[in-house]
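Participant: Here is the input, now give the coordinates:
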Amino acid sequence: MGKDKGLAVVTGASSGIGAVYAERLAARGHPLLLVARRPDRLARLQEELSREHGVSVKTLVADLESPSGLADVEKRVAADDVALLVNNAGAGGLGKSAEMTADQLERIIKLNITAVTRLSHAALTSFRKRDAGALVNIGSVVAHLPSAGSAVYSASKAYVLNFTRSLQMEYAGRPIRIQLVMPGPIRTEFFSSQGLSDSVFPTEAYLTAEQLVDAALAGLEAGEEVTVPSMPDVRTWNSLETARVAFMKAIMSGEVASRYHLTPQGSRPVRPGA
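Facilitator: Model prediction:
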C-alpha cells in the first residue's frame, strides 16, 4: 500500500475518522478523492491538504443514501486509477428502535450496508483487472455487542464484519488487500451528532481519531486482515475466532440436542444454566 502512490478514495471524508485518513494518506503522497455530503467542509479540507502536502486532492459531493449519489461514487471507484478505497461513511443511529422511525432505521441500512457493499464490489471489480488494490472497511466492535440501544446499528456492523471477512476468504492468495478496521469508542462527532454525550462510555475507553487511523494504517502495512486498535492483546481476538470455529463444529452433530427432547411427562428437561 502506498508504493505507487495510487489514488486513494475516502468516503465520509469531511470530518472525524475520514478526515484523518485523508490527511495521513496525503502525507504519504497519495492523490486523493474525498467523498462526503458537506461541500463547505470538503472544500476546506481540499485546500488544506493540497497546500500542506502538495498532492492532487479532488472532491465529490455525494449523499450515499441516495441511489443517484451512490451510483456516481460507485462509477468513480470502479475506475482503473483507484488504488485504495476507505469505506468510512456510515450512520450511527443509536437509540431504541421503538423510538425511531422506519425511515431512520432504513438510513442506517443504506449507509452501513448497501453503500459499503456496492462500493466494495465496485472497487474489487477494478482491482481484479489489475491484480492490485486495497479495500479498507470500517466496522465496529459493536458487531459483537447486541444492544437494546443500537439494534440496527450493531446489526449493520455485524454485516460489515461478516461481509469483509468473507471477501478476505474469497480473495485469499491474490495480491489484493482487504482490511477490516474495528474501532471501539472514538472521540469524533459520532455521539454529539445524535444528541448524545460521550459519557455513554468511560473516559479512559476512548481513542482519538488520529490514534485509530495511525493504528489502522500500521495494521494495513503489517498485513493484518482485522485491526482492533484498542485491543491490547491479540490473543483476545484469537480466542474469539477459536470459539467461533468450535461453535460451527459443534452444530454439525446432525442430532437434536437433548435439552429439546420432551420427557415422558411432557415437560422439557432443564436447560444448561437454567
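
Participant: from here on, contacts and neighbour counts on C-alpha atoms
Facilitator: Will do.

Participant: Tell me how many other residues surround Met248.
Facilitator: Met248: 10 surrounding residues under other CA atoms under 10 Å.

Participant: One more, please, to line up against the first structure:
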Amino acid sequence: MKILLTGKNGQVGWELNRLLPKLGTVFALGKDQMDLSKPETLGPVIQGIRPDLIINAAAYTAVDKAESEPEQAMTINGVSPGVIAEEAKKVGAEVIHYSTDYVFDGKATSPYKEEDPTCPLNVYGKSKLAGERAVIQAGIPYLILRTGWVYSLRGSNFLLTMLKLAKIRNTIKVVDDQTGGPTWARSIAAATTCILEQRLKEGATKSPILPHSGIFHMSCGGETHWFGFAKKIIELSGLLEGIELVPIPTIEYPTPAVRPGYSLLSNRKLKQVFHHEMPPWQDALRECMDSLPR
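Facilitator: Purely as a prediction, here's the structure:
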C-alpha cells in the first residue's frame, strides 16, 4: 500500500510517520512539500505520488489566532481537505482526515456521538467542520477522525505549557469549567495504524477504509477539566508540592476564541466497528511523561 501523509512535523503527523512504514510505502510530507495554505498546489503533488491512501494530519490548530486569521484557517482546514479528497478521487485513493471536538457547542450533558448536531462556537471549529463536509462531499471512501485536547512532547500544547509554567511560577491558575478528554498524539496515531493494520489483515490491500466510511470519535478514555489535567501533569512531573494550582472559571480567563464548556467525545462507535479501545487519558499521559528527559 502506498500512503501519502501530510503534516509530518505536526503532533499527530510526527507519530504517524513512525508507525505507518510497517503498513507500506510512506510518502511523508511537511509544509515545504505540501502547503495546505495554497490549495492550488496540492493536485500536482498527489498526482505525482498516486497513493492508495492519503492521511491528512496537517491543520491550522491555533484556536485563538484563528479569530484574527479566519481566511487562513478556513483555507487550510476547510478548503484544502476538499481539494485533497477531490484529487484522491482522480487517482483512486481513500482519505483519512482528522477533525475536532470543537465542532460542537458544549451544551451536551453526556459524551458527544458522531451523529449529534454540530454547532461550532469559534472560527477554528467552523473551519474544521467545513473540512469535514468537503471531504464527505467528494464522494470517496473516507474516515473522519474527531479528537480533542491533543498533546505530545512536540509543538505547542497544554502539557508543554504547564511544564514550562511550573518551572517559573509558584502559582498557576487553570480553568476548571471546561470538560473534555486529553488525548496523546501517539494514542491517535496508534489507533489509526491499528485500524489500517486490521483491515490489511482482512485482505483490504488497496481499500483499507471500505466498507467503513464515516465519522468516528477518537479520544482517550475518561474525562476531566483543564484544572484536573494540569494537576495530573504537575503530579507526574514531581513538582506538585512546590506549586499552588488555583481553579478558576472561564470568565476569569478570557480568550479570543469561545470554547465549549463540554466537549467530551464518545468512542463507542470506534470500539464497535474497529474493536479498538482508546487508553484512559491518565495512562496515556503517564506513558507520555515517562519519556521526558529527567
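
Participant: does Gly93 of the first structure really touch Leu105, like I thought?
Facilitator: Yes. Under the criterion of CA atoms under 8 Å, Gly93 of the first structure makes contact with Leu105 at 7.4 Å.

Participant: quick one: which of the two has more around it?
Facilitator: Neighbour count, other CA under 10 Å: between Gly93 of the first structure and Leu105, Gly93 has more, with 22 against 17.

Participant: Could you name every residue contacting both of Gly93 and Leu105 of the first structure?
Facilitator: Common neighbours of Gly93 of the first structure and Leu105, using CA atoms under 8 Å, 6 or more residues apart in numbering, are Val152.

Participant: Leu124 of the first structure and Ser97 of the first structure, how far apart?
Facilitator: Plainly put, Leu124 of the first structure is 34 Å away from Ser97 of the first structure if you go by CA to CA, to the nearest Å.

Participant: and if you look at Ala19 of the first structure?
Facilitator: In this view, Ala19 of the first structure and Ser97 of the first structure are 30 Å apart by CA to CA.

Participant: In terms of neighbours, single out the busier of the two.
Facilitator: Neighbour count, other CA under 10 Å: between Ala19 of the first structure and Ser97, Ala19 has more, with 23 against 17.

Participant: For burial, what's the neighbour tally of the aligned residue in the second structure for Pro229 of the first structure?
Facilitator: When the second structure is aligned by TM-score structural alignment, Pro229 of the first structure is paired with Met218. Residues lying near Met218 of the second structure (other CA under 10 Å) number 31.

Participant: go on, Val123 of the second structure?
Facilitator: Val123 of the second structure has 24 nearby residues by other CA under 10 Å.

Participant: Could you do Val175 of the second structure as well?
Facilitator: 19.

Participant: My understanding was that it contacts Leu245; is that so?
Facilitator: No. The pair Val175 of the second structure / Leu245 is not scored as a contact, 10.3 Å apart, by CA under 8 Å.

Participant: where do the contact lists of the two overlap?
Facilitator: Phe227.

Participant: what are the ranges of the helices in the stretch 51-200 of the first structure?
Facilitator: Assigned by DSSP state H, counting those that start in this stretch, the stretch 51-200 of the first structure shows helices spanning 67-77, 102-109, 116-130, 151-170.

Participant: right, and these - which one's nearest Ala216 of the first structure?
Facilitator: helix 151-170 (15.2 Å; CA to CA).

Participant: Kindly provide the distance from Asp35 of the second structure to Lys65 of the second structure.
Facilitator: Note on Asp35 of the second structure: its distance to Lys65 of the second structure, by CA to CA, is 19 Å.

Participant: and the helices of the stretch 51-200 of the first structure as CSV, adding distance to Asn87 of the first structure?
Facilitator: CSV is the format used below for the helices of the stretch 51-200 of the first structure (distance: least, CA to CA, whole Å):
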stretch, distance to Asn87 of the first structure
helix 67-77, 11
helix 102-109, 14
helix 116-130, 6
helix 151-170, 10
